[in-house]
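Asker: below are the sequence and a predicted model for it; my questions follow.
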Amino acid sequence: MANDASAAFDTLSPAVSKGSLADPFTPSADSSLWRKNFLLGAATASYQIEGAVDEDGRLPSIWDTFSATPGKVLAGDTGAVACDHYHRWESDIDMLASLGLEGYRLSIAWPRVMDAAGRPNRKGLDFYKRLLNRLKEKGITSFVTLYHWDLPQHLEDRGGWLNRDTAYRFADYTDLMSRELAGTVDAWATLNEPWCSAYLGYGNGHHAPGLANDRFATQAMHHLLLAHGLAIPVLRGNDPASQKGIVANIGRGTANSDSAADQRAAHLFEVQHNAWILDPLLKGEYPQDLFELWPGTEPLVLDGDTQTIAAPLDFLGINYYFRTNVASDGAHGFRDVPLEGVERTQMGWEVHPDGLRDLLTGFRSTYRNLPPIYITENGMASDDKVIDGHVDDTQRISFLKRHLAAVDQAIKAGVDVRGYFLWSLMDNFEWAFGYERRFGVVHVDYSTQKRTVKRSAELVAKFLKERKAKV
């Protein structure tokens, strides 16, 4: 196996490195990406693109509250308008189809489809029904995430994910959505990135609802995973033909030295970022090393919870962006030690495609019951600008090539990876970073809502067209 993930792809030509628009985006002839059944798509999330936060009965979410709080979001940005997808969804789906993308991962805004008493909001439901039916008409596979962080504010007012009852309210929400949308969804994901919801939302306060307590983080995580476990049998009962899974973000941790302390720090980093979620799902238990990091933070777990959480999955969604170099903090944990001279994105994240391959192959060894995997998010932010009607996002082109090559290497090593979703279809509200950071393969001018397809999207479309002709 090559150590450099770019080896499986044609390298960027000198012309492209200088900004030319002539670069091909073609995997090597033996790449797994040529398989007809390897799904290539793009992903979005409701609060990041929809806007229309006060329309058609939608209730406030924790992100409406958080982003309206001074100092919480860069430049005071909010998702009130975002990409105005709520009004422009038809043309956005047409754009998705015109690129030849085969899959679309979207999320449902919980506050848009139910009122505070748990009754359905028909206008909100109809929005998603129209959208999903349009995807079916276009022959695009739909992956629907039930929770991508926009918890109804009225539930947060009752304790949010610190309140066990929220897990049962999530099961009610799942029941409504899977009854209403049965037959229109190809794959359901219960949660997106519970690590972010629990740790960034309740552990360090970087995300909504903005609480900061390690004990809160572990309890919130338990209730999130319990919600997932309660939802899986509901989905199986209401929509048996669909796939059911969950989406986890994963992080690669590497040690700053060969010392035992630094090696242990890297291990604990991956325990906190990966095993905290995957062990309960796939082993039915929390990793005890987690509580070495956070002594005394064990969540309250009731009888039967671990069995509920470990419900069998049809697929596991994996989101990957970067690796973190760490050293021992001299106590129970780790501290970041940023490497110098490495490639970074607009987010400051290190570009490290080999980390994705290494994590995937590691999971295959660690979890005997590892389900089929979809890379449900992978992408990068860059300061993209439209010049003469074009966006030549050279770094993103290189980033995507190398990460797709890493996926190909993992497949050849025996990992069952069945698809890959670009993050994101279009530039959008990037949570606490507002609108400054652009992750899309389509540029959005927020003042006019004009969409401009970036060169990365053009090259992906070109490859998909070639693959369709070939297979």
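Answerer: Received, thanks.
Asker: okay, CA-based contacts and neighbour counts for the rest of this
Answerer: Noted.
Asker: distance from the chain centre to the one helix or strand Phe399 maps to, please.
Answerer: With elements taken from DSSP states H and E, the one containing Phe399 is helix 394-412. Distance of helix 394-412 from the chain centroid (Cα atoms, centre = their mean, to the nearest Å) equals 17 Å.
Asker: what of stretch 432-445?
Answerer: On Cα atoms, centre = their mean, the centre of stretch 432-445 falls 15 Å from the chain's centre.
Asker: and it, what's buried?
Answerer: Along stretch 432-445, these residues count as buried under the neighbour rule (16 or more other Cα atoms under 10 Å): 432-444.
Asker: closest to Thr308 out of the residues you listed?
Answerer: Ala432 (32.6 Å; Cα to Cα).
Asker: now do the closest one against Glu292, distance only.
Answerer: Counting by Cα to Cα, to the nearest Å, the separation of Ala432 from Glu292 is 29 Å.
Asker: repeat that for Leu74.
Answerer: When Cα to Cα is applied, the distance between Leu74 and Glu292 equals 34 Å.
Asker: Ala266 contacts Asp258, correct?
Answerer: No - if you go by Cα atoms under 8 Å, Ala266 and Asp258 don't touch, sitting 10.6 Å apart.
Asker: higher neighbour count, the two?
Answerer: Neighbours per residue, other Cα atoms under 10 Å: of Ala266 and Asp258, the larger number sits with Ala266, 27 against 9.
Asker: for the more buried one, give me its contacts.
Answerer: With contacts taken as Cα atoms under 8 Å, 6 or more residues apart in numbering, Ala266 has the following neighbours: 253-255, 325-327, 334.
Asker: dump these into TSV; add distance to Leu281 and neighbour count as well.
Answerer: Conversion of those to TSV gives the following (distance: Cα to Cα, whole Å; neighbours: other Cα atoms under 10 Å):
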residue	distance to Leu281	neighbour count
Gly253	21	24
Thr254	24	22
Ala255	26	23
Asn325	26	21
Val326	26	26
Ala327	28	24
Phe334	25	23
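Asker: so which of those belong to strands?
Answerer: Within the contacts of Ala266, residues falling in strands by DSSP state E are 253-255, 325-327, 334.
Asker: okay, pairing it with this:
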Amino acid sequence: MTSTFPDGFLWGVATAGHQGEGGNDRSDMWTLEHTTPSLFVEPSGPACRHYDLWEDDLDLVADLGLNAFRFSVEWARIEPERGVVDAAALDHYEQVVDGCLARGLAPVVTFNHFASPHWFAASGSWLAPDAPALFADQCDRVMARFGDRIATAVTLNEPNLEQVLQAGGKLPPIAEQIKKEMLAAAARNAGVERYFASNVIPAEQQEAFQGAFTQAHRAAVAAIKARRADLPTGVSIAILDEVALPGGEERRDAKRAAVYDHWLTVAREDDFVGVQNYESAFHGPDGEVVPDGPRNGMGTLVEPASLARSVRYAHEVSGVPVLVTEHGMQTEDDAQRAAFVPQALDLLAAEAAAGTPVLGYLHWTLLDNFEWIFGYGPKLGLVEVDRTTFARTPKPSAYAYARAVAGYRPAVVG
């Protein structure tokens, strides 16, 4: 096939520390998983043991013919207590960076993928006045150690996720009550007045967190750029493909304004915007509807065009290039994923050919991992993980993705 993707296009997979590494027991996520009541259906525990098995996992990525690996550095491991830096954790992540480079994989580093230190959450989390400075310090220590060798920096992962979930009615009403009870219990257990976490935010705090995340993002960019001005840096956001059916234009535009446009405007000052897309939402005059057709594990329409249309909108509003930092499908039927991904990539290629600047595609995710409050039920990985032995078994979709990438790579690297 003919590719219009630019030289240096990133073809890879995306992962996150807390979801795959296991044993992240100094984090706010671990705390909330073990709080009663908990919105989490089960604790993360050993996850996929990626912290120990990372070399095997990088080999899997390289064997698929990919050239990029997105992972997060876990702040709770690096600074388990306020002001106490664990040099061994920095050593570990430096080894991962060097392991990527040794295998021809560009390291794409996320500086915060939801999980933060327990002490940070108990000190006001992102709403604390000193939160931007604390996060900037974390970014600086990471950059000082191995920032000279990474390819791309993502400051925050999906700071708009809670708005997306609330606007789309993705959680049952009881979830909001359990969330509040869980956070209150965590605060009592920690002996503090309040306890928050990045992806467990009460509805009435959404606006405050948006402002706080914005300050933290800008502080992080400044810290990263102070160490390396040339490093492409941006924020990644959750974004559905919002489709207006006849009469649904006003509802579509209101949804976009409520959950995406703030961050797409913020991204105008960055090098790129990260797009994380999994589904389309169809707006009629009376609300959202789900057209007839095959459904994914989220219950929404299987729509390969969703990614390309989301990328187009993100670029139109932000004016900066787009990096697809996550895209995939929740499904128990891997054949569905194996068919879906190449179709979505063909449409993304057409969007790039039409002039939308796209820097890379990072599939979510490498391994079937811990999917936050939903536990290990949802399956989004290209590789199955045995929950007892932790053996890795690539699925047919892994090879379907590899074949699709191979069809584009000659134009990419030529």
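Answerer: Okay, I see it. Worth saying up front: this structure is predicted, and the values here are computed from it rather than measured.
Asker: quick one on the thing from earlier: where does the helix or strand following the helix holding Phe399 of the first structure end up in the second structure?
Answerer: The helix or strand immediately downstream of helix 394-412 of the first structure is strand 417-423, counting by DSSP H and E. Mapped onto the second structure with TM-score structural alignment as the criterion, strand 417-423 of the first structure occupies residues 358-364.
Asker: stretch 136-152 of the first structure too?
Answerer: Aligned by TM-score structural alignment, stretch 136-152 of the first structure falls on residues 101-117 of the second structure.
Asker: residue in the second structure matching Ala187 of the first structure?
Answerer: Alignment note (TM-score structural alignment): Ala187 of the first structure maps to Thr152 of the second structure.
Asker: run through the residues that contact its match.
Answerer: Counting by Cα under 8 Å, 6+ apart, Thr152 of the second structure touches 107-109, 231-233.
Asker: give me that answer again for 6 Å
Answerer: Taking Cα atoms under 6 Å, 6 or more residues apart in numbering as the criterion, Thr152 of the second structure is in contact with 108, 232.
Asker: what are the ranges of the strands in the stretch 201-350 of the first structure?
Answerer: 243-255, 315-328, 334-336 (DSSP state E, counting those that start in this stretch).
Asker: as CSV, those with distance to His85 of the first structure would be great.
Answerer: Converted to CSV, the strands of the stretch 201-350 of the first structure look like this (distance: least, Cα to Cα, whole Å):
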stretch, distance to His85 of the first structure
strand 243-255, 23
strand 315-328, 23
strand 334-336, 37
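Asker: among these, which is nearest Gly183 of the first structure?
Answerer: Taking Cα to Cα as the measure, the strands of the stretch 201-350 of the first structure were each checked against Gly183 of the first structure, and strand 243-255 came out nearest at 11.2 Å.
Asker: by contact count, what packs against that closest one?
Answerer: Contact analysis of strand 243-255 of the first structure by 3 or more Cα pairs under 6 Å, 6 or more residues apart in numbering; DSSP states H and E lists strand 187-192, helix 260-270, strand 315-328 as its packing neighbours.
Asker: looking at the ones you listed, which is nearest to Lys468 of the first structure?
Answerer: Evaluated with Cα to Cα, these place strand 187-192 nearest to Lys468 of the first structure, the distance being 22.7 Å.
Asker: helix or strand right after the closest one?
Answerer: Next along the chain after strand 187-192 of the first structure, taking DSSP H and E as the criterion, comes helix 194-195.
Asker: what's the average distance for that following helix when superposed on the second structure?
Answerer: On superposition with the second structure, the average gap between helix 194-195 of the first structure and its aligned counterparts reaches 0.5 Å (mean Cα distance after the TM-score superposition for the first structure).
Asker: next, the contact list for the residue nearest the centre of the second structure, please.
Answerer: Centroid-nearest residue in the second structure, with Cα atoms, centre = their mean: Asn157, separated by 4.9 Å. Counting by Cα under 6 Å, 6+ apart, Asn157 of the second structure touches 113, 236.
Asker: contacting residues around the counterpart of Glu21 of the second structure in the first structure?
Answerer: Aligned by TM-score structural alignment, Glu21 of the second structure pairs with Glu50 of the first structure. Contact analysis of Glu50 of the first structure by Cα under 6 Å, 6+ apart lists 84-86.
Asker: of the contacts of Ala266 of the first structure, which is the nearest to Gly201 of the first structure?
Answerer: Where those are concerned, and distances follow Cα to Cα, Gly201 of the first structure has its nearest neighbour in Phe334, at 20.5 Å.
Asker: once you drop chain neighbours, what's closest to that closest one?
Answerer: Nearest residue to Phe334 of the first structure, sequence neighbours excluded (Cα to Cα, 6 or more residues apart in numbering): Ser328, at 4.5 Å.
Asker: for the one you found, give its distance to Leu339 of the first structure.
Answerer: Noted for Ser328 of the first structure: a distance of 15 Å to Leu339 of the first structure, by Cα to Cα.
Asker: the more surrounded of the two?
Answerer: Ser328 (23 against 12).
Asker: quick check: Gly45 of the second structure vs His18 of the second structure, distance?
Answerer: Distance of Gly45 of the second structure to His18 of the second structure, computed by Cα to Cα: 10 Å.
Asker: meant to ask about Gly377 of the second structure, not that
Answerer: 16 Å.
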